[in-house]
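sharing a sequence plus its predicted fold:
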Amino acid sequence: MSLYCGIACRRKSFWYFRLLSTYVTKTRYLFELKEDDDACKKAQQTGAFYLFHSLAPLLQKSGHQYQAPRHSLLELESLLAKFGQDIQRIEDSVLIGCSEQHEAWFALDLGLNSSSSINASLQKPEMETELKGSFTELRKAVFQLNTKDASLLTTAQALLRWHDAHQFCSRSGQPTKKNMAGSKRVCPSNKIIYYPQMAPVVITLVSDGTQCLLARQSSFPKGMYSALAGFCDIGESLEEAVRREVAEEVGLEVERLQYSASQHWPFPNSSLMIACHATVHPGQTEVSSDASLGYVFPLLHPQWSVGTFLVQHCLHYTKMCNMGFVPFRSLQSYKGSNLHENSEHPHNYHSSLYVSQSCDYFSAVLN
């Protein structure tokens, strides 16, 4: 018996370290491509490219889902030549990942012009016809993509947007130059290096231990509710940001909080959504806010949103509130619309998951 257990443990350890080794080698390979322009250019020879036009990815409809087609370097060069473009435009691409077999993945926007580009943007209709797809707004399509494509395309869009907005040095005013992988930009005149950044945002589900709180603004469409969220201020810790946001928005004092999960969110700019559960004293039942308070349980799979993760986790322990801390009513199912995620203005309840009454997924009914 002990011999059998020993063999089983060794096998488990073997597969664990093999998995770890795959992750480590993949991570180090990506690091090499980011630091070595020649290695990155060589990787493009056997890599695959995802195409964008003005930050909208090229997608192809397949039933009720979208698929993101990939193109080889030869296919991309042929496409550019057909539309009278210099293949040097490929240098505007950014590295977004690689496979376990070290096939590098890149993203290239054919509708944006870099400061160093000599080519005009390509016309969208002609490109769509040639590529047999459509350049679709990512925010509308992200929930109809598989997990891999959704992750790659949101990363790609965030990087492409950052490069489009940071083409000039803030100190000298001179054009900056991206490295081959797109992991940084350098000002040639003063050698200042700029790296892509994300803004930290706290998104918090507040509870008194038996019930939890969502809020809405008067500007929200009917049926939309949100967890509390906002940007972290300079000099704040995560804990301080949560306590401040809850105090500012609903006039409650947080007794304790617990980190739950985090997620990159690219809309409209790159944010790092940091999800927390916050507990207030059970006696704090009076909410001080101009916003109406209500309840909703968005039951989308947690892989898509940390906002969803927070609420789903709380399903096991809490009840929702309506006009403050009161018991929730039953959950019902609705079909026929879209899931919405509003993160354009994280302050004043604008950066968390919400669900309309006609959502494709389960939601609470607001009578």
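Alright, I've got the coordinates.

contacts, neighbours, all on C-alpha from now
Fine.

tell me where the stretch 1-150 of the chain has helices.
2-35, 37-46, 73-82, 124-131, 138-141, 147-165 (DSSP state H, counting those that start in this stretch).

okay, the ones you listed in TSV with mean neighbour count and distance to Phe362 next?
Output for the helices of the stretch 1-150 of the chain, formatted as TSV (neighbours: other C-alpha atoms under 10 Å; distance: least, C-alpha to C-alpha, whole Å):
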stretch	mean neighbour count	distance to Phe362
helix 2-35	13	36
helix 37-46	16	43
helix 73-82	15	42
helix 124-131	14	35
helix 138-141	16	19
helix 147-165	19	20
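
which one of those lies nearest to Val246?
Smallest distance to Val246 across the helices of the stretch 1-150 of the chain (C-alpha to C-alpha): 27.6 Å, for helix 138-141.

so what does that closest one touch, helix or strand wise?
For helix 138-141, not one helix or strand is in contact under the criterion 3 or more C-alpha pairs under 8 Å, 6 or more residues apart in numbering; DSSP states H and E.

and the contacts of that helix?
Applying C-alpha atoms under 8 Å, 6 or more residues apart in numbering, the external contacts of helix 138-141 come out as Ala56, Pro57, Tyr66, Leu153, Thr154, Phe267.

starting at the chain centroid, how far to that helix?
Remark: helix 138-141 is offset 11 Å from the chain centroid, using C-alpha atoms, centre = their mean, to the nearest Å.

where's the spatially most central residue of the chain relative to Ser271, distance?
The structure's the chain has its C-alpha centroid closest to Trp265; by C-alpha atoms, centre = their mean the separation is 2.8 Å. Distance, Trp265 to Ser271, by C-alpha to C-alpha, to the nearest Å: 5 Å.

do the same with Pro188
For Pro188 relative to Ser271 (C-alpha to C-alpha), the value is 28 Å.

again with Leu110
Between Leu110 and Ser271 the computed distance is 25 Å (C-alpha to C-alpha).

then Lys124?
Taking C-alpha to C-alpha as the measure, Lys124 falls 28 Å from Ser271.

ok, now Ala227?
Taking C-alpha to C-alpha, one finds Ala227 at 16 Å from Ser271.

looking at the two, which one has more neighbours?
Ala227 (27 against 22; other C-alpha atoms under 10 Å).

just checking, that one touches Leu213?
Yes. Ala227 is in contact with Leu213 according to C-alpha atoms under 8 Å; the separation is 7.2 Å.

another structure for you, compare them:
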Amino acid sequence: MRRAEQVTFGGSALDRAGELRADAEAVHRAKTDPAARGLLFWRGKPLVNIARPAFLVRLGMDHPVLSDTRLPPILLGRESGAPRFAFDISHWTPPDLHTETLGAFTDTSEQCHPLLEDGQVFAELRRVMPWLDARDAELAATGKALLAWHDSHGFCAACGTRSEMTQAGWQRVCPSCKAGHFPRTDPVAIMLITHGNSVLMGRSPGWPDGMYSLLAGFVEPGESLEAAVRREVFEEAGVRVGQVDYLASQPWPFPASLMLGCSGTALGRELTVDPVEIEDALWISREDMADIFAGLHPVILPARKGAIAHFLLANWLADTLN
């Protein structure tokens, strides 16, 4: 797919500075580089300047808010040779915090730390991702995914001892049994399944009213991507799929997936929805999808901008998948 790397969270060609991670002295020099900057996160939310278009805030390494973090900074990479680090202040509790919608699809809340400037807020990444440029989106996704991994993998999977961060945040090592652990990424197949002039869409329970998307599911151990596409579509919607082709991928840090976008040709249109898997499925014609994207459909909302489902559907509508 010619436009594959135009999908959100990919294609910025970030220099990840992998050669520095095992060199403690080099990492220290990177932290003290006058051009180094810190990117701040709170409970998975990146610090952004909320002006339209929003952009990721880069703080000087001596900014006082960075001294309140409890996890060592994580080396994300370099921009034009300048180091970039992720910092986390999730232990901070904003005043009047309402936790009911934090991290949800509909989280529009913003949190502002008293040491930060007006307009600099922590915002849900799924909300602001359409506004970020490619570099900001990749940095935000990388930082969010790594911090979530450290938060959920603090103990050795081999012996249960609390592990320690090494490799500038890209590894955890057990001080007891010496086992090394690395950030995980879970492969997920997301499928643009077509039959004639129509595309297959579905919705999960609990999604906002009117929200439909492409079918998706995790790739299982020992399974090829193509087999996962055929299995997931049949399990969720009862549709058999023939030819399957890979289109594009998208890092999806909610919390740690790699979305593998595929196209597939359905062998029939009859639907048998598994209510355990999804709430509803339906075929949508190209003409109706054009109305959905234009906001003219009476029931169905357009796919979320920034998500690979929106990217694949937009290219299907424009006949630019190849």
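Cool, got the structure. Everything numeric in this text was worked out from a predicted model, so none of it was measured.

could I get the TM-score for this pair?
Aligned and superposed, the two chains score 0.75 in TM-score terms (TM-score structural alignment, normalised by the length of structure 2); 271 aligned residues with a C-alpha RMSD of 2.8 Å.

re earlier: of all the helices of the stretch 1-150 of structure 1, which one is nearest Gln332 of structure 1?
helix 138-141 (24.5 Å).

what range does the closest one cover in structure 2?
Helix 138-141 of structure 1 corresponds to residues 125-128 of structure 2 when matched by TM-score structural alignment.

with structure 1 overlaid, how far apart is the matching stretch on average?
Stretch 125-128 of structure 2, aligned to structure 1 and superposed, deviates on average by 2.3 Å (mean C-alpha distance after the TM-score superposition for structure 1).

determine the longest strand present in structure 2.
strand 241-252 (DSSP state E).

average offset between it and structure 1?
Looks like 0.6 Å for strand 241-252 of structure 2 (mean C-alpha distance after the TM-score superposition for structure 1).

buried ones in that strand?
For strand 241-252 of structure 2, burial by neighbour count (16 or more other C-alpha atoms under 10 Å) applies to Val241, Val244, Leu247, Ala248, Ser249, Gln250, Pro251, Trp252.

the fourth one maps to what in structure 1?
Aligned by TM-score structural alignment, Ala248 of structure 2 pairs with Ala261 of structure 1.

pretty sure that match contacts His277?
No. Between Ala261 of structure 1 and His277 there is no contact under C-alpha under 8 Å: 9.9 Å.

measure stretch 181-195 of structure 1 end to end?
12 Å.

now stretch 265-273 of structure 2
Chord length of stretch 265-273 of structure 2, first to last residue, is 18 Å (C-alpha to C-alpha).

quick check: the counterpart of Val242 of structure 1 in structure 2 vs Lys305 of structure 2, distance?
Following TM-score structural alignment, the counterpart assigned to Val242 of structure 1 within structure 2 is Val229. Here Val229 of structure 2 is placed at a distance of 23 Å from Lys305 of structure 2 (C-alpha to C-alpha).

give me the more crowded residue out of the two.
Val229 (32 against 16).

quick revisit: between the buried residues of strand 241-252 of structure 2, which is closest to Thr320 of structure 2?
The nearest member of those to Thr320 of structure 2, counting by C-alpha to C-alpha, is Leu247 at 10.9 Å.

from Glu232 of structure 2, how far out is that closest one?
17 Å.

try Ala290 of structure 2
Distance from Ala290 of structure 2 to Glu232 of structure 2, counting by C-alpha to C-alpha: 26 Å.

ok, the two, which is more surrounded?
Neighbour count, other C-alpha under 10 Å: between Ala290 of structure 2 and Glu232, Glu232 has more, with 23 against 18.

and the residue lying farthest from the centre of structure 2, helix, strand or coil?
If you look at how far each residue of structure 2 sits from its centre, by C-alpha atoms, centre = their mean, the farthest one is Ser176, at 32.9 Å. The local conformation at Ser176 of structure 2, judged by DSSP: H, G, I helix; E, B strand; the rest coil, is coil.

now which residue in structure 1 aligns to it?
Per TM-score structural alignment, Ser176 of structure 2 is aligned with Ser189.

so its match makes contact with Lys177?
No. Checked against C-alpha under 8 Å, the pair Ser189 of structure 1 and Lys177 is beyond contact range at 10.6 Å.

contacts only, for the match of Val242 of structure 1.
With C-alpha under 8 Å, 6+ apart, Val229 of structure 2 has these contacts: Ala189, Ile190, Met191, Ala216, Gly217, Val241, Val244, Cys262, Gly264.

how about the strands in the stretch 151-300 of structure 2?
Secondary structure of the stretch 151-300 of structure 2 (DSSP state E, counting those that start in this stretch): strands located at 164-166, 171-173, 180-181, 186-195, 198-203, 215-218, 241-252, 257-266, 280-285.

just give me the mean distance for the shortest one relative to structure 1.
Per the superposition on structure 1, strand 180-181 of structure 2 and its aligned residues are separated by 0.5 Å on average (mean C-alpha distance after the TM-score superposition for structure 1).

try the second one
Relative to the matching residues in structure 1, strand 171-173 of structure 2 has an average distance of 0.5 Å after the fit, by mean C-alpha distance after the TM-score superposition for structure 1.

same question for the fourth one.
Average distance between strand 186-195 of structure 2 and its aligned residues in structure 1, after superposition and using mean C-alpha distance after the TM-score superposition for structure 1, equals 0.7 Å.

ok, so what distance separates the counterpart of Leu252 of structure 1 in structure 2 from Ile193 of structure 2?
In structure 2, Leu252 of structure 1 lines up with Val239, judged by TM-score structural alignment. To Ile193 of structure 2, Val239 of structure 2 is 10 Å away according to C-alpha to C-alpha.

mind listing the shared neighbours of these two?
With C-alpha under 8 Å, 6+ apart, Val239 of structure 2 and Ile193 have common neighbours Ala266.

which one's more surrounded, these two?
Ile193 (25 against 22).

now which residue in structure 1 aligns to that one?
By TM-score structural alignment, Ile193 of structure 2 lines up with Val206.

which residue packs closest to its match, ignoring adjacent ones?
For Val206 of structure 1, ignoring the flanking residues on the chain, the nearest one in space by C-alpha to C-alpha, 6 or more residues apart in numbering is Ala278 at 4.8 Å.
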